[in-house]
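Novice: predicted model and sequence follow; I will ask about them next.
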Amino acid sequence: MTQTSVSGFSDAVRTELRRGEIVRWAGSPEGPMPLAPLAFILAFALFWTGLSLSWEAAALGFFWDAWFGANVSRTPRWVAVIMAVFGAPFVAVGVGLLASPLIMARKRRATVYVVTDQRLLKIESWRGRKVESVEARQIFQVMRTDRRNGFGDVEISRSTKTDADGDLIEARVKLESLRDARGAETALNALARKS
């Protein structure tokens, strides 16, 4: 998508643009989420949550029996309390893991990538606003990966600083699941050549 005006963009994009900055390309993640990491997260989340719920159910049974029942298990009351309290964070983590694919999907929908004549912007407008800005002079390499489903990713390498040995530490910014990955690559290469 090549545009020179920002009339079709959200307020999040408009407020981040500098005076006179021209948008060369803009897009957002549109493709499906990668299935392999998603399947792993869900399988692990189901196992974790099931195990932690089993623990918590047993611990609450001991708690109930020790405090309100006949204490058939002869569990000391303090042990029953510790077991019930100890299991609760694990259940909370399990629920968080089960919700993580939904959270990742919402975060993707709230992400916009913008290539201007001066820099690359990655704007995440979810739970506040997070803006990552990469100036043209910071772009060293642009790599595109096309997938069979027609979507693609574009990854840029940029220099950030040097380590204690004087070696260059390089950071990467990834534009994921783009319908027009080739257009993003073209705009980023033009931006890198400009510097």
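Specialist: On my side now, so go ahead.
Novice: rest of the way, CA atoms for contacts and neighbours
Specialist: Noted.
Novice: check contacts around A171.
Specialist: Counting by C-alpha atoms under 8 Å, 6 or more residues apart in numbering, A171 makes contact with S157, R158, S159, T160.
Novice: can you redo those as a markdown table with distance to L121?
Specialist: Converted to a markdown table, those look like this (distance: C-alpha to C-alpha, whole Å):
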| residue | distance to L121 |
| --- | --- |
| S157 | 14 |
| R158 | 13 |
| S159 | 16 |
| T160 | 16 |
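Novice: which SS class is the residue at the greatest distance from the centre of the chain?
Specialist: Within the chain, A70 marks the point farthest from the mean C-alpha position, 49.7 Å out by C-alpha atoms, centre = their mean. Three-state assignment for A70 (DSSP: H, G, I helix; E, B strand; the rest coil): coil.
Novice: next, the one to line up against it:
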Amino acid sequence: MDLPTTLDIRDLPEQLRNLVAKEIDRDEILGWIGQPSPRAMSRRATPLFMFGCVWTAFAVFWVCGAAEFELPDWDEGFDFFPLFGLPFVVIGIGMLSSPIWFRRSAKQTAYVLTDRRAVLFVKELTGIRVRSFKPKQLQNLERRQRADGSGDLIFYRDIGRDNDGDRTTSEVGFLAIDDVKGVQDLVEAVVAKHSADDSA
């Protein structure tokens, strides 16, 4: 079996590298380190970007309509009503820039597999979230693979509710990685080893 390519921990950004080094115990053996593909992650923002195009166009049209499609006449005073639409324009700009943020987030995210567990270091708005998964939590893997061998290794799906109370689902695992099948083999080897140790 050809082993998947692993990153050198020194190739990670400094903040991420220090976080990984502090998280892994001294007697813990690193088996694989990877990061999500920035290009693949930016592609995942396409639906949000497309929705942002429609949203922003409507918001700009509303602001222009509220201003009666005229530039403000400072001699007659300023009408503040069109300004109520500006927050929606800002939200639209945020959605339009989502591919950039997804790409930047990928560069600040790391996936680590050791002889004891899988660890996710995922960049979020407020910092880097660290999640650790023991072998018993890695027994029901799902692989989604692209033609080039890259893809997602999904540990489980996190189900929650949004602000409107609607159900939301987010996938948790090694996402947008190269050689996803090779990484799955490594994870399953760790799971098998611990299962054998537990039954011995």
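Specialist: That came through fine. From a predicted model like this one, the values you see are computed outputs, not experimental measurements.
Novice: can you pull out the helices in structure 2?
Specialist: 14-23, 38-43, 46-66, 86-96, 98-107, 180-199 (DSSP state H).
Novice: average distance between the shortest one and structure 1?
Specialist: Once the two structures are superposed, the average separation between helix 38-43 of structure 2 and the matching residues of structure 1 is 5.7 Å (mean C-alpha distance after the TM-score superposition for structure 1).
Novice: other residues contacting that helix?
Specialist: Counting by C-alpha under 8 Å, 6+ apart, S98, P99, I100, W101, F102, R103, R104, A106, K107, A176 sit against helix 38-43 of structure 2.
Novice: the same query, at a cut-off of 6 Å, please.
Specialist: P99, F102, R103, A106 (C-alpha atoms under 6 Å, 6 or more residues apart in numbering).
Novice: if we ignore the residues flanking it in sequence, what's nearest the third one?
Specialist: Take R103 of structure 2 and drop its neighbours on the chain: the residue closest to it by C-alpha to C-alpha, 6 or more residues apart in numbering is P38, 4.6 Å away.
Novice: need the residue closest to the centroid of structure 1.
Specialist: Central residue of structure 1 (C-alpha atoms, centre = their mean): M104, at 5.7 Å.
Novice: structure 2: which residue goes with that one?
Specialist: Counting by TM-score structural alignment, M104 of structure 1 lines up with F102 in structure 2.
Novice: and the gap between the nearest residue to that match once chain neighbours are set aside and F174 of structure 2?
Specialist: In space, and not counting its chain neighbours, F102 of structure 2 is closest to S42: 5.2 Å by C-alpha to C-alpha, 6+ apart. Separation of S42 of structure 2 from F174 of structure 2 (C-alpha to C-alpha, to the nearest Å): 16 Å.
Novice: neighbour count: these two, which is higher?
Specialist: F174 (26 against 19; other C-alpha atoms under 10 Å).
Novice: does that one touch L153 like I think?
Specialist: Yes: F174 of structure 2 is within contact range of L153, at 5.1 Å (criterion: C-alpha atoms under 6 Å).
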